[in-house]
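Visitor: just the structure for this:
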Amino acid sequence: MTTEVAAKRIKMDTVKIGTHNGHFHADEALAVYMLRMLPQYASSALVRTRDPALLDTCHTVVDVGGVYDDSKLRYDHHQREFTTTFPNHQTKLSSAGLVYMHYGKAIIAQHTRLPIEHPDVDLLFQKLYDDFVEAIDANDNGINKYDANKLEEAGIQEKFKSGGITLPALVGDLNHDDPLNPGISRNTTEEPQAEEDYRFGQASTLMGNAFLRKLHGAATAWLPARSIVKTAFEERSKQHESTQLLVLPRAGVPWKEHLYNIEQEAGLPTEKQILFVIYPEKEEPGSKWRIQAVSKDMASFVNRKSLPEPWRGVRDAELDAVLGPDVEDGAVFVHASGFIGGHKTEAGVRAMAAKAIAG
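Guide: This is a model prediction of the structure:
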């Protein structure tokens, strides 16, 4: 849905968003915030109730009401028959996922000032769901990241508890009044709903700020990096005859995820995959250069091909001697695991890459 289409549905002077009162969760807190990122909802009132008559007065209702119908602006997911998922995913949506699915592109287009039909908007739309919203959907629907039975069968046990520091857990904490951070009124017996609504507002801001940070980072760092990696990938035949060396022209480019995606899109056979990536250590002229082995996948510590074993854990002049006359002096180090190394010059690191690929 575009911002313009959504705006036609709603009269600016009567916009009300409805959600349930009582115990609140991360999904509706995020859903409300995302809606309010759009111009037509920016000044919306929030009605927190389970009363059907009051919900009927709201133009948009999330996480309550027993209805999912985009044409009626109703986004509940608690119905027995509800099975909707984000395209090409298996996780059942929460109210956050429903709102994101219908309004996410409009939110991204507004934030980036790109046309909603721009391919970069679609890339970010997929990225933000994968990296952020899907975890909120899974948490609210009680879906574990791992199969508990398989973990038990494998004898894998948690070393410590981490659940208390997740965003849903922090939202959960806001359901309980904090005497060190009072809300609207300390007299909660007289104004319990106002106090609860105040804390829901804090939860919504918490979730929304986290979402915005993810969106901003993806738009300003992750997305520009894709074009850099894609250009380097297309020029790989110019860098080494094997076509298995990627040369990045600048430091600090988040290249891994892009490389795997671009290789997959290109249908690159396994025997032609990129083995090593080289890049300057810093932006300044005369910077040292790094060589890094490409791991088998994003989560793996196993490389497609590691730097040669005789180089590992060796530094400076000793490494120069091991590398031999084919590589100019100026080697800095190779990590003991063989996943990364360095040289003082671009020419030196290119020679290291050539020997590593050939070896």
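Visitor: going forward, measure contacts and count neighbours with C-alpha atoms only.
Guide: Will do.
Visitor: burial count for residue 238?
Guide: Neighbouring residues of residue 238 were enumerated by other C-alpha atoms under 10 Å; the total is 13.
Visitor: could you do the one 4 residues further on as well?
Guide: Residue 242 has 16 neighbouring residues, counting by other C-alpha under 10 Å.
Visitor: on the three-state scheme, it is what?
Guide: Three-state call for residue 242 (DSSP: H, G, I helix; E, B strand; the rest coil): coil.
Visitor: measure it to residue 52 for me?
Guide: Distance, residue 242 to residue 52, using C-alpha to C-alpha, to the nearest Å: 66 Å.
Visitor: ok, residue 125 next?
Guide: 33 Å.
Visitor: what's the answer for residue 103, then?
Guide: The value you get for residue 103 to residue 52, if C-alpha to C-alpha is used, is 24 Å.
Visitor: quick one more, to check against the first:
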Amino acid sequence: MSTLTIGTHNGHFHADEALAVYLLRLLPQYAQTALIRTRDPAQLATCDVVVDVGGVHSHEQSRYDHHQREFAAVFPGSATKLSSAGLVWLHHGRGIVSSVTGLEVGSADCEMLWRKLYDDFIEAFDANDNGISAYDSKALKAAGIEKRFADKGFSIASVVNRFNHAPVVNGATENGNAAKEEDARFLRASAFVGEQFSLELNDRFTSWLPARALVKQAFTSRQKYDAKGRILVVPQTPDGGAPWADHLYTLEKENGCEGQVLYVLFAENGEPDSKWRIRAVSVGPESFENRKSLPEAWRGVRDEELAGVAGIPGCVFVHASGFIGGNVTFEGALEMAKKAVEV
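Guide: Sure thing, here's the model as predicted:
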């Protein structure tokens, strides 16, 4: 049985093709593929699939380049032009989700993960490779907003770039062959981005996806604890609570009540005598600003002193910034939330 081959360009590599190659190899038909890195059209023509080089986007021909002048493909619902990573995900993402998780292609859960992984992970690869910033730089400049520090080293793309100049390890090449050394660096970069992707998909499949039903249940019944729906209680699970934030923002948007929930209660663990936490909801998914922080008088106070200040038995702590606190019982944490929404 002949070995299938994936082709991509040689020379300086980027995060998008490093991820594209890894993604393809998650599919059964490409799991054992050889890799050819070249810009020679004759060699590329022999490859079964080609990414990020060749000037052709054709799923039927298994060609996934995005450098053509006329190229304008985007992921459904997004305005970000695709890179080779996004192209592979657009055409093969559902199959990759199915191969890794066992979900049926076409199922609602498979579709949800296909979109979620693009939004939360792969779109950033596309934007980076196409020179698209997360914020409008002109608007930021006009508003007089300046960065507080340089964060160039705090992205997957910047780490991948370092592999272009990294030392070769574990005797990966012979006789100092420059091309083989470059290929070895690329494979290290591909393994790195692939591990990050796999961690993301595993978390979304094993934790995020099952949590949706729990959080939806909690959202539907939130008036049980506060008539205005400002307190959300996440049901206790064997591990404690469930990842709720992302689902909460989505559910609020779907129900036309964005910004309504101020505090979320969840158990620290799955034990019957678990302590409970109260968390102030952030104004947005990536914000450190709270919709309503816990009362200023409680912040930085602990145990009996906090119980006295709050007038609630069993208080454990409230963080100095007011974003989270705790009580030894659910009833105590709920009382903290009820008082906090009225302060």
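Visitor: quick one on the thing from earlier: more neighbours: which of residue 103 and residue 52 of structure 1?
Guide: Here residue 103 of structure 1 and residue 52 are set side by side on neighbour count (other C-alpha under 10 Å), and the busier one is residue 103, at 21 against 10.
Visitor: tell me the counterpart of the more buried one in structure 2.
Guide: Residue 103 of structure 1 maps onto residue 92 in structure 2, with residues paired by TM-score structural alignment.
Visitor: do the same with residue 48 of structure 1
Guide: Correspondence of residue 48 of structure 1 to structure 2, assessed by TM-score structural alignment: residue 37.
Visitor: same question for residue 357 of structure 1.
Guide: Matched by TM-score structural alignment, residue 357 of structure 1 corresponds to residue 341 in structure 2.
Visitor: residue 20 of structure 1 maps to what in structure 2?
Guide: For residue 20 of structure 1, the aligned residue in structure 2 is residue 9 (criterion: TM-score structural alignment).
Visitor: where along structure 2 do the strands fall?
Guide: For structure 2, applying DSSP state E gives strands covering 5-8, 34-37, 49-51, 57-58, 63-64, 231-233, 263-267, 276-280, 315-318, 324-327.
Visitor: contacts for the second one, please.
Guide: The reference is to strand 34-37 of structure 2. 3, 4, 5, 6, 7, 8, 9, 10, 44, 47, 183 (C-alpha atoms under 8 Å, 6 or more residues apart in numbering).
Visitor: filter the residues you listed to the buried ones?
Guide: The neighbour count (16 or more other C-alpha atoms under 10 Å) marks 4, 5, 6, 7, 8, 9, 10, 44, 47, 183 as buried among the contacts of strand 34-37 of structure 2.
Visitor: redo those residues as TSV? Include distance to residue 59 of structure 2.
Guide: What follows is those, written out as TSV (distance: C-alpha to C-alpha, whole Å):
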residue	distance to residue 59 of structure 2
4	17
5	16
6	14
7	15
8	16
9	18
10	22
44	16
47	14
183	26
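Visitor: residue ranges for the helices of structure 2, please.
Guide: Listed in chain order, the helices of structure 2 (DSSP state H) span residues 15-24, 41-45, 84-101, 108-117, 123-129, 137-142, 156-163, 178-203, 209-220, 245-254, 303-310, 330-342.
Visitor: how big's the offset between the shortest one and structure 1?
Guide: Just to be clear, that refers to helix 41-45 of structure 2. Averaged over the aligned pairs, helix 41-45 of structure 2 sits 1.9 Å from structure 1 after superposition, using mean C-alpha distance after the TM-score superposition for structure 1.
Visitor: gap between the counterpart of residue 135 of structure 1 in structure 2 and residue 82 of structure 2?
Guide: When the structures are aligned by TM-score structural alignment, the residue of structure 2 matched to residue 135 of structure 1 is residue 124. Distance, residue 124 of structure 2 to residue 82 of structure 2, using C-alpha to C-alpha: 10 Å.
Visitor: these two: who's more crowded?
Guide: Between residue 124 of structure 2 and residue 82, counting by other C-alpha under 10 Å, residue 82 is the more crowded of the two (29 against 24).
Visitor: quick check: the gap between that one and residue 115 of structure 2.
Guide: The spacing between residue 82 of structure 2 and residue 115 of structure 2, counted by C-alpha to C-alpha, is 14 Å.
Visitor: over to residue 202 of structure 2?
Guide: Distance of residue 202 of structure 2 to residue 115 of structure 2, computed by C-alpha to C-alpha: 15 Å.
Visitor: quick one: which of those two has more around it?
Guide: Neighbours per residue (other C-alpha under 10 Å) separate residue 202 of structure 2 from residue 115, with residue 115 holding more: 19 against 15.
Visitor: what's the counterpart of that one in structure 1?
Guide: Alignment of residue 115 of structure 2 against structure 1 is given by TM-score structural alignment, with residue 126 as its counterpart.
Visitor: need the contact list for that match.
Guide: Residue 126 of structure 1 neighbours (C-alpha under 8 Å, 6+ apart): none.
Visitor: residue contacts, the aligned partner of residue 287 of structure 1 in structure 2?
Guide: In structure 2, the residue paired with residue 287 of structure 1 is residue 274, using TM-score structural alignment. For residue 274 of structure 2, the residues meeting the contact criterion (C-alpha under 8 Å, 6+ apart) are 267, 268, 328, 329.
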